[in-house]
Structure formats: C-alpha cells, structure tokens
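Participant: Generate a structure from the sequence data that follows.
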Amino acid sequence: MSASSPDHAAATQSHKLRFTLGDWDNHASVRTSRHTYQLPEDLQCQLQTRFWFPPSFLPYLSHPAIEAAGSKVMHRLAANHLVHFLDYTTLLEHRIVNRAVETIIHGELPTHIPQHMKTAALQLYTDEGYHALFSHQLAEQIADLHGFTGRPVMPLRITRLSGQIARAPQTKRPLTWFLIGFVSETIIARELLDVCRETLVSSVNDMLRDHLADEARHSRFFSEVFHYLWLTLNSRQRAFAARTLLETLTIFFEVDEKWLHQSLRRAGIGDSAIREILDNLGNEQACRQRARSGATATLAALDKAGFFTHPNNRKLFAKAGLIDA
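Facilitator: Prediction:
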C-alpha cells in the first residue's frame, strides 16, 4: 500500500482535525502546574494512612515474610520501588519516548507527516522532558531520605527495549522506535490512572496526577498517529509491525527479577521468601495476566485502527494470550 493510496487519502481526510494536544498552553503541566513536588513536612504523619506507592501494584508486600517484618520495612520497600519507577521514568522519557517522538517530528516514518502532527509532537517532546525532570527531582528526595545508594540502576525494561531497537533492520528502525513509543504511551496512561486511585503521599500524588493529565493526551495522540500510519503500511511493513508490537508488549510486562531480588534482600527478607515472590511474579501465566489487563488501552487502539481485522494478527495475539481467539 503506497502513501498515495485511497486508504491513505481517507486517513488524511478523516484525521485532519486530530493529531493535536488540544489547548496545550493551558493544560500541559510544564506550562500550568504550580506543584513543587517537595516532600511534605508532615510526611511521617501521612505515612500512617498513605502509601509511597500503591500496594495493589506491589503484590509481593502481602507475602507473610514481609507482613511479619512490619510497616517500616513495607514502607521502605514501597519507597524503593517508587524511586526505581521514577528513575526508570526519567530514562524512558529521554531514551525511548522522545526518540520515538523524533521519528514524527523529523519525518523518519514511511509516510507523509502533516504539519500539525509535527507541532503536537514537539509539544509532547517538551512534556516528556518535564516528566523526566520532576521524576528525577522527586526520586532524589526520597533516595536521600531513605539512604538509597547505587542508583539509578539500569532497569531491565530499558535494556530489553534498547536491545530490540538494536536488532531491528536499519531501514525499519524508525518504525520500531515509533511502535515502542506507541506501546509505552498507551500503557503508562492506564498505569497512572490506576496508581492515582490510591491514597498516596501528597507530593507523590501531585506529581503522578500532573503526569497522568499529560499522558492521557499523549496516549490519544499516539493512538491517532498509529491509526494514520497503519493505513499507509504495506503488507511486509504490517507483518513486521505486528511482530514488533507483540515483542514490545511482552517486554513491558516482564518482572525485573534482578532488581527486585536486590531490593528485597537489602530490606532483610530471607532467601526462601524471595524465591517464592519471584516465582509467583515471574511465571508465564502471571506475565500473561499482567499483559492482558495492563495493555487494554493499547489493544483497544490496535482494534480501532483495524489491526485485528487481519487474521494473522488476531491469531498471533490470541496465541500470546492477549486477546480471545
């Protein structure tokens, strides 16, 4: 399918009013937020009823060995998980997402890029730089408070995504970057929505809610651009995209076992309990369940773009347990 095909013309016409971040000047956190994200003076009081990170995202905290260790250990583990998440976010925004955005801005993708799409991408690029900044600043405060050292640790997900990009053929690398960015932005919006439903330390809550407000717009933008791009790809490009998307989704829901093992051990959790925790989180069924529930926004965007009307794509994703056969 060429860029001048009827499908492409229809995509251009139907999307001519899209590819924007709305009233960006009055909504983007980098332009409007008054939050400082400083740890509150009544932090210890807040921690009696609030969390550093949602317990629902840290199922290992319910392990008997951790519950027996008491609230101080549980808070330390949650704080360490938050710092790791924030360090990961800083790396993700800089090394993965903004590089994906550059493929739109600089016309690296195999299709014509409308000017208003480029403008929105430049705004999104600015947002992501700010997300990296406030993630880093908050991580520094929490790490100093708890005495966490040896950070940032390179997250497994960043390593795996970087390897995926390195293995992609040079001619398909920009497309690979974009697809990874699309998966990342649609997943993180859902993650942040779930996180913000919990009662968190006030500065953490402020930061995550500002982040969520931006990422909701980013998710919509990336979904629209994916739809536009999908209609322009030829059959070989589509087959490559399907395999790339599945690999990327798998990577996003893997457990960083090495980091988690270290976090638990430093908190004084015994080896047998650590093995049980890692076995429960890292088995294939658990990974599939996380992917299926965590990737709903991504899968919905694929469905809306007509991705699953292709039998091979439906079969591929059903085999991976992401959709019903």
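
Participant: alpha carbons only for contacts and neighbour counts from here, please
Facilitator: OK.

Participant: which residues of the stretch 51-200 of the chain fall in helices?
Facilitator: Residue ranges of the helices in the stretch 51-200 of the chain, as given by DSSP state H, counting those that start in this stretch, are 64-69, 71-91, 98-105, 115-146, 156-167, 173-195.

Participant: Could you list the buried residues of the longest one?
Facilitator: Of all the residues in helix 115-146, those buried under the rule 16 or more other C-alpha atoms under 10 Å are 117-125, 127-140, 142-143.

Participant: Next, the angle helix 98-105 makes with it.
Facilitator: Our comparison of helix 115-146 with helix 98-105, counting by axes from the mean of the first three to the mean of the last three C-alpha atoms, to 10 degrees, yields an angle of 170 degrees.

Participant: here's the other one to compare against:
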Amino acid sequence: MCGIVGLFTGCSALSYCPRRTLAPAGSAPAGQGPPRDADEADEAVKVVEAGEVSYTSPFARWDERAAVRRSPRRVLDDSPSGTARYFSPDLVPVARHRLVTGLRPELFDEILVQHLYRYLDFTAQLETLVVNRTVLGIATGSVGVGLPEEMRFDAYKIYCDEAYHALFSVDLMRQVRDASGIRPLLPEQPYFLRRLAEIQQSLTPENRPLAELLFVTVSETLISASLADLPADDTVLPAVRESIRDHAADEGRHHAYFATFLRYLWAALDPAGRRTAALLVPRLITAFLQPDRDAIRAELLEYGLARDDAEQVLAEVYDEATVAAHTRATAKRTLHYFTALDVLDDPQAKEEFHVHGLL
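Facilitator: Just a heads-up that it's a prediction; the model follows:
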C-alpha cells in the first residue's frame, strides 16, 4: 500500500507516474525507460490493461527483491548534522505557510518530524488493521473470490511485506522520537479508519465486507510518486530515504497484484453487487485521498497558532481546487482499472464519480 498519498496534497514535488515508485536508487529518471525492478509488475499490469482475466505473478523474484528478504534494518545516525532533515520540505506545504514560518524558526524542523510521524503511523496502522486482514482472507480463500492457487500463495508474500512495512515504520518512529526529543502528535484513530467505518455503517451488513475489499484494492493501486521523490532528496536523513525506498519498491508489486485482483473480484460479483461497488468506489477514493484536516488543525494549535490562523492555513494550503486536482491526478490509474470494467455505463455511478470530482 502506498496509501499515504493524501498526506502530500499540495506539495510542490508531487508527480503521478506509478512506475516511478518501483525505481531503485540510481535507476533512470521518469521518461528514460522502465526501471529494472519494474519488469514483473509491468507484465502483470499489461495483462490487466489488455482486458484479460488471468494472472501473471509480479512476485517471481520476491525472495531476492522484497525488502523483508534483502534490506537491512535502517538505523538513524546519532544526530542529524548540517542541513540533514527528517523529511523533505517540498512534501510538507504547511511548513512553508507564512503564518507558520512566522511563529519561531525551530518550528520548521519540528513540523517535518511530525509529518514523518504521520506517514509512519499511517503506514503501520493501515497495513496491520486493514490491508493484512484482507490479504489474509485472500490467502486463505475466505473472501468469496475464486483465485488461482498462485495468486493466493502470493497473498502470503504481500502479508509478509505489509507486516514488515509496519515493523520498520514503528521502529523508525521510535528512533526519530529518541533522537529528536520531539513527541509524536498523532490522532487517537487514523482518519482512514474513521472514514472507512462511516462508509461501512451507511451500508447494509452484507455489503460491508465488499466495502473493505474495495478499500484495500483502491489503497493498493493509489501509488504516489512522492515515495520516489523523497529518496531522491539527499537533504533527508539516509535511514528515512532508504526506508521509504524499500516501501515504494514493494508497493509497486502490490499495485500490480491488486489491479489483477480487481478483475477477479468483479467477475465474482452479480449485477447488484457490481452496481453497489460502482457507487462505492468514488467515496472510497476520496475518503482515502482527502487530507486529514482535523489532525493538522490540532497540530497547528499545539504550536500556538490561533484558531482563526490555523483555519486560514488549512483553507489556503488545502483549497478546494488543489485537493480536487490532486485527487483526480493521483486516482488516474485506479480510475482506469474501474472504467475498463464499464462502471461508468451506469448513469448513477457516473454521476457519483462527477460528484466526487473524479471526472
């Protein structure tokens, strides 16, 4: 899952090519040919885009390429030195707002640390509380979708990947806390859980499992190239850059897997189920991509910003046009997978996509 894309709304470095997240250090920039580690994932995505319901595993070399198999524990230096930062300022637009920069100089670095905490906490909780619950159901065959044996076996590999992403995210968060002396300012409940619960509560009990299946599929295919941008920013501490590079490489393969899984899921649904799914998808996409304004507001107030000023920062950084453009651009590849399934042939579903600003 990359599903932290909502955290980067409005950043100046954001681009939207999913394949860039597969690029290892030193690989060719976007537009100069596919990165070497993209081969398996590319083949799987080509099958999906060709309209075939078949499976080409993106995990053929998982034992060699998965972060849990090949990557060492990422360890912070004793202390950041010189211009080294905990996160890329280009990806944290709130930190550059004039009302924030006018508070006190040292606050800039603290906001970067808090954004790193938010990303790491989001990753750990999404992977463990939602994604791996669904992936385990896929692996054991309990989700009601008929899949090839190889595809179910690959779900166990995703389960291992996601658990490791959670582990190294919590590990890095603890290291940053100890090294920086800055305590995390995190909400009691991640906003994606609150939003998913609200959507599920609006559904009949029999449709709630479908909402979670779709939520995981959406989150795993909403790949943001910001995960490739950060490892390229050499002002960020190496342990942070390398952890996010590890995450991005794994998530490229997960993207390919869930793009294929969606077709199997669709084939398993009856017409009523497909219609329910088509109406749900826009809500799930926007729920996942909307920035967590409540958490950011609480953080700004903690720094001593007046409430009116905090509201102004939120309104100017996350203005409607910026958020809408970010949502459409980030969701473009995911939308392609759903439109290939003819979801827009249903006028009501098409209207839902318009209402949520996705068309």
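
Participant: Could you pull up the residues touching residue 15 of the first structure?
Facilitator: Listed by C-alpha atoms under 8 Å, 6 or more residues apart in numbering, the contact partners of residue 15 of the first structure are 224, 228.

Participant: Can you give me the distance of it to residue 106 of the first structure?
Facilitator: Using C-alpha to C-alpha, to the nearest Å, one gets 20 Å for the distance from residue 15 of the first structure to residue 106 of the first structure.

Participant: Residue 127 of the first structure - nearest residue in space that isn't next to it in sequence?
Facilitator: The shortest distance from residue 127 of the first structure to any residue that is not its chain neighbour, by C-alpha to C-alpha, 6 or more residues apart in numbering, is 6.3 Å, and that residue is residue 30.

Participant: immediately after the helix or strand containing the one you found, which helix or strand?
Facilitator: For residue 30 of the first structure, the enclosing helix or strand under DSSP states H and E is helix 29-32. For helix 29-32 of the first structure, the succeeding helix or strand toward the C-terminus, using DSSP H and E, is helix 43-46.

Participant: What's the local residue count around the alignment partner in the first structure of residue 92 of the second structure?
Facilitator: Matched by TM-score structural alignment, residue 92 of the second structure corresponds to residue 58 in the first structure. Here the count is done by other C-alpha atoms under 10 Å, and residue 58 of the first structure has 12 residues near it.

Participant: cool, residue 294 of the first structure as well?
Facilitator: Neighbours of residue 294 of the first structure (other C-alpha under 10 Å): 20.

Participant: Run through the residues that contact it.
Facilitator: Neighbouring residues of residue 294 of the first structure by C-alpha under 8 Å, 6+ apart: 187, 190, 191.

Participant: measure it to residue 211 of the first structure for me?
Facilitator: The span separating residue 294 of the first structure from residue 211 of the first structure equals 18 Å under the rule C-alpha to C-alpha.

Participant: how close does the equivalent of residue 182 of the second structure over in the first structure get to residue 163 of the first structure?
Facilitator: Under the alignment defined by TM-score structural alignment, residue 182 of the second structure is paired with residue 147 of the first structure. Applying C-alpha to C-alpha, one obtains 32 Å for the distance of residue 147 of the first structure from residue 163 of the first structure.

Participant: If you tally nearby residues, what's the number for the corresponding residue of the second structure for residue 246 of the first structure?
Facilitator: The alignment partner of residue 246 of the first structure in the second structure, by TM-score structural alignment, is residue 282. Applying other C-alpha under 10 Å, we find 24 other residues in the vicinity of residue 282 of the second structure.

Participant: so where does residue 282 of the second structure fall, helix or strand?
Facilitator: Judged by DSSP H and E, residue 282 of the second structure forms part of helix 271-289.

Participant: what's the average distance of that helix to the first structure?
Facilitator: Once the two models are superposed, helix 271-289 of the second structure sits on average 1.3 Å from its counterpart in the first structure (mean C-alpha distance after the TM-score superposition for the first structure).

Participant: contact partners of that helix?
Facilitator: With contacts defined as C-alpha under 8 Å, 6+ apart, helix 271-289 of the second structure is touched by 3-7, 192, 195-196, 199, 210-211, 214-215, 218-219, 266, 327, 331, 343-344, 346, 348-349, 352-353, 356, 358.

Participant: after that helix comes which helix or strand?
Facilitator: Elements were assigned by DSSP H and E; along the chain past helix 271-289 of the second structure, the next helix or strand is helix 293-302.

Participant: State the span of the first structure onto which that next one is aligned.
Facilitator: Alignment note (TM-score structural alignment): helix 293-302 of the second structure is matched to residues 257-266 of the first structure.

Participant: Need the contact partners of the matching stretch.
Facilitator: 77, 80, 153, 155, 271, 274, 278, 282.

Participant: with the second structure superposed, average distance for that stretch?
Facilitator: Once the two are superposed, stretch 257-266 of the first structure sits an average of 1.9 Å from its aligned residues in the second structure (mean C-alpha distance after the TM-score superposition for the first structure).

Participant: Quick one: distance of that stretch to the chain centre.
Facilitator: Between the centre of stretch 257-266 of the first structure and the centre of its chain there are 21 Å (C-alpha atoms, centre = their mean, to the nearest Å).

Participant: same question, stretch 298-311 of the second structure
Facilitator: Averaging C-alpha positions (C-alpha atoms, centre = their mean) puts stretch 298-311 of the second structure 27 Å from its chain's average.
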